[in-house]
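Colleague: this one's structure only:
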């Protein structure tokens, strides 16, 4: 999701840049699914299957971005400029969205206005906030990654897997937080990168495909089963039955890792793909708030529950249109403001470096 804009296209691995694009598209499909109103009581099995199958992909998309980040960043120099640039990008789209909503006369609560003004502090886009906090910790996290041996690393990942994935999959909200999860998946990506040759010697494409489709089948099956249990008995309330559908689900994690490993085996070079992938963080920041405030009112008139044609056109084409529109918006933004935002981020990083040096002299 977050890529280094200063890296030239020729130095980027297009296989992972393509995966970044696919992951963002998966997230858009998921976010479109989230804003569909509660028409499930009148929907048939086929539509339930389609909606939840497409929606489940978005959870894996988040994990894929964290895996890519860990894969490339565990042995990189952490720069303050990058931190401030991401913060500026988050603020830009948050303020732009707020201004747009106010101009269009959309009713926004005071609480939401405060969130739009301070998006990082109030975690308006949770992944961006978690990423920025993780970025502050990366000098220490990466130091640990570089120094521990493979057995210590494996043991650490197993403990985190138990606490952050297996236990929450069985019972929600057990020792879980967005930051902890992103850090855990970051560590997995770093582990795959650090011990890439050993992992490839012990794995195979057939095994990865088996676990990929096996985990996807179980995710979809669990969602459909829980839905029908809830619909007929009311046993699960407030969606607590959808724990196989969440970011921390062991099934979603397996699916994400297997898809990541499959793309790791692809040798691909494409400047076009690399250029498009740079737009993905902007797509993430811009599309979700607009969907939340505009799309629900629009789709109420489509009668998705009974009109199958509208349903399938909306579910399959609306995310593609949204993805393309906000990709174009981000392209224009970078053309117009990229250099300016880079200069501002550079000045902020210099101020920070001066402040840090002054503090260290006092210690």
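Modeller: Structure's in. What do you need? Quick caveat: nothing in here was measured; it's all calculated off a predicted structure.

Colleague: every contact and neighbour count from this point should use C-alpha atoms.
Modeller: Noted.

Colleague: name the residues of the helix or strand encompassing residue 222 that are buried.
Modeller: When secondary structure is defined by DSSP states H and E, residue 222 falls within helix 205-233. Neighbour-count burial for helix 205-233 flags 208-209, 211-212, 215-216, 219-224, 226-227, 230 (criterion: 16 or more other Cα atoms under 10 Å).

Colleague: of those, closest to residue 153?
Modeller: Distances from those to residue 153 were compared by Cα to Cα; the smallest belongs to residue 208, at 21.6 Å.

Colleague: what's the first helix or strand after the helix holding residue 222?
Modeller: Sequence-wise, the next helix or strand beyond helix 205-233 is helix 250-264, with elements assigned using DSSP H and E.

Colleague: residues in contact with that next one?
Modeller: Helix 250-264 has contacts (Cα atoms under 8 Å, 6 or more residues apart in numbering) with 15-16, 19, 59-61, 63-64, 67, 165-166, 169, 205, 208-209, 211-213, 215-216, 218-219, 244-247.

Colleague: from what I can see residue 175 touches residue 162, true?
Modeller: No - when contacts are counted by Cα atoms under 8 Å, residue 175 is not listed as touching residue 162 (10.2 Å).

Colleague: list the contacts for the closest residue to residue 83 other than its chain neighbours?
Modeller: Ranked by Cα to Cα, 6 or more residues apart in numbering and with sequence neighbours excluded, the top spatial neighbour of residue 83 is residue 132, at 6.5 Å. Contact criterion Cα under 8 Å, 6+ apart gives 83, 86, 87 as the residues in contact with residue 132.

Colleague: what does residue 270 give?
Modeller: Contact partners of residue 270, counting by Cα under 8 Å, 6+ apart, are residue 14.

Colleague: roughly how far apart are it and residue 13?
Modeller: Taking Cα to Cα, to the nearest Å as the measure, residue 270 falls 8 Å from residue 13.

Colleague: check it against this one:
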């Protein structure tokens, strides 16, 4: 298959910024407003439940869209980039915990401290899954580049039926879309779209329609008293959420924009994810949103307040990440100037 060179323009970097803000807002809604308790049986309905479900229906697509971007442009594996990503997560995992200990916001516990070094096994769920996707991307890319249209459709159907659809007999792994199989499925789907779906007409409308279908399903289940079903509607392997993610990507793909500022900010957003998802930071944000929810009883005012929280978290996050890059990037560069490291890196 002939490979065309596709360059990420500022439109895609702008999308990456938006996606990170959507992820922050998703966590604000599901944790701070306790919407995620729908899946545990502990949710207490409120006057803003419908509003929460509607908002989450538009936000939940962010992670899938992020993976879709990776598949559309294909990950270019580099040992240095892989190490830098791992090192970035390690720094935040260890130092943020120690910061809370030093400031008296958390007690020091030896076991907890040790686990901060093993964040792949106990920490951000997205990081280990994406690291695996990154690690296997050379193999994925080589296989995909050798496949024709029919073969790509066949592999997508296999993954869809046997790994993504929960109720199919013989289902190998139905992890609600949080695992590597769904990431691989979206990665391959995006690759397929790159070559065989050049245009989606009015993609923004498809995005809105898919999100509204997700809301309708979740709200119907909620009204029927099936809270766990309502929560499962938001699984990442939902076909409506995956289609909404693709539609959101195509919406921004059609935008023509070039901005050095946007491109520079987009390099900071993953650090924002790591910061706001660190366990101690997560609880601080959650407790503050719970407080806001207890004193604000108007949906419009509540949404405005949550939006403000999301903006503050985002701005603080990218600021901290910029400082981390100034300190840590020279360290990574120095490591990869070591001859033995260069030899290992050159193999890939």
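Modeller: Received, thanks. Source: prediction; values computed, not measured.

Colleague: mind checking the TM-score on these two?
Modeller: In this superposition the chains share a TM-score of 0.83, using TM-score structural alignment, normalised by the length of the second structure; 329 aligned residues with a Cα RMSD of 3.0 Å.

Colleague: hang on, the earlier thing: mean shift of the one helix or strand the residue nearest to residue 83 of the first structure maps to relative to the second structure?
Modeller: Taking DSSP H and E as the criterion, residue 132 of the first structure maps to helix 126-147. Comparing helix 126-147 of the first structure with its match in the second structure after superposition yields a mean distance of 1.3 Å (mean Cα distance after the TM-score superposition for the first structure).

Colleague: which parts of the helix or strand following that helix are buried?
Modeller: The C-terminal neighbour of helix 126-147 of the first structure among helices and strands, as given by DSSP H and E, is helix 150-161. Residues of helix 150-161 of the first structure classed as buried: 153, 157, 160, 161 (neighbour count, 16+ other Cα under 10 Å).

Colleague: in the second structure, what residue corresponds to the residue nearest to residue 83 of the first structure?
Modeller: Across the two structures, residue 132 of the first structure finds its equivalent in residue 131 of the second structure, going by TM-score structural alignment.

Colleague: roughly how far does that match sit from residue 221 of the second structure?
Modeller: Taken as Cα to Cα, the span from residue 131 of the second structure to residue 221 of the second structure is 35 Å.

Colleague: please apply the same query to residue 183 of the second structure.
Modeller: 27 Å.

Colleague: before we move on, what about residue 316 of the second structure?
Modeller: Relative to residue 221 of the second structure, residue 316 of the second structure is positioned 37 Å away (criterion: Cα to Cα).

Colleague: which residues of the stretch 51-200 of the second structure fall in helices?
Modeller: Across the stretch 51-200 of the second structure, reading from the start of the chain, the helices by DSSP state H, counting those that start in this stretch fall at 62-73, 79-102, 110-115, 126-145, 149-159, 180-196.

Colleague: so which of those gets nearest residue 227 of the second structure?
Modeller: When the helices of the stretch 51-200 of the second structure are ranked by proximity to residue 227 of the second structure (Cα to Cα), helix 62-73 comes first, at 22.8 Å.

Colleague: which elements pack onto the closest one?
Modeller: Secondary structure elements in contact with helix 62-73 of the second structure, counted by 3 or more Cα pairs under 8 Å, 6 or more residues apart in numbering; DSSP states H and E, are helix 10-27, helix 180-196, helix 239-253.

Colleague: looking at those helices, spot the one closest to residue 47 of the second structure.
Modeller: Residue 47 of the second structure sits nearest to helix 10-27 of all these, at 18.8 Å, using Cα to Cα.

Colleague: around the closest residue to residue 305 of the first structure other than its chain neighbours, how many other residues sit close by?
Modeller: Closest residue to residue 305 of the first structure apart from its sequence neighbours, by Cα to Cα, 6+ apart: residue 43 at 5.3 Å. For residue 43 of the first structure, the tally of surrounding residues (other Cα atoms under 10 Å) stands at 14.

Colleague: and for residue 106 of the first structure?
Modeller: Look at residue 106 of the first structure: counted by other Cα under 10 Å, it has 12 neighbours.

Colleague: what does the residue nearest to residue 305 of the first structure align to in the second structure?
Modeller: Aligned counterpart of residue 43 of the first structure in the second structure: residue 46 (TM-score structural alignment).

Colleague: where's that match, which helix or strand?
Modeller: Assigned by DSSP H and E, residue 46 of the second structure belongs to no helix or strand.

Colleague: what about it, distance to residue 12 of the second structure?
Modeller: With the distance defined as Cα to Cα, residue 46 of the second structure ends up 37 Å from residue 12 of the second structure.

Colleague: go on, residue 285 of the second structure?
Modeller: Separation of residue 285 of the second structure from residue 12 of the second structure (Cα to Cα): 28 Å.

Colleague: now swap in residue 21 of the second structure and tell me
Modeller: From residue 21 of the second structure to residue 12 of the second structure the distance is 14 Å (Cα to Cα).

Colleague: same thing with residue 125 of the second structure?
Modeller: The span separating residue 125 of the second structure from residue 12 of the second structure equals 24 Å under the rule Cα to Cα.

Colleague: the more surrounded of these two?
Modeller: Looking at residue 125 of the second structure and residue 12 with other Cα under 10 Å, you find the greater number of neighbours at residue 12, namely 24 against 14.

Colleague: so what does residue 330 of the second structure match up with in the first structure?
Modeller: For residue 330 of the second structure, the residue aligned by TM-score structural alignment is residue 339.

Colleague: distance of its match relative to residue 345 of the first structure?
Modeller: The span separating residue 339 of the first structure from residue 345 of the first structure equals 10 Å under the rule Cα to Cα.

Colleague: residue 97 of the second structure against residue 280, yeah?
Modeller: Yes - the pair formed by residue 97 of the second structure and residue 280 meets the contact definition of Cα under 8 Å, at 7.0 Å.
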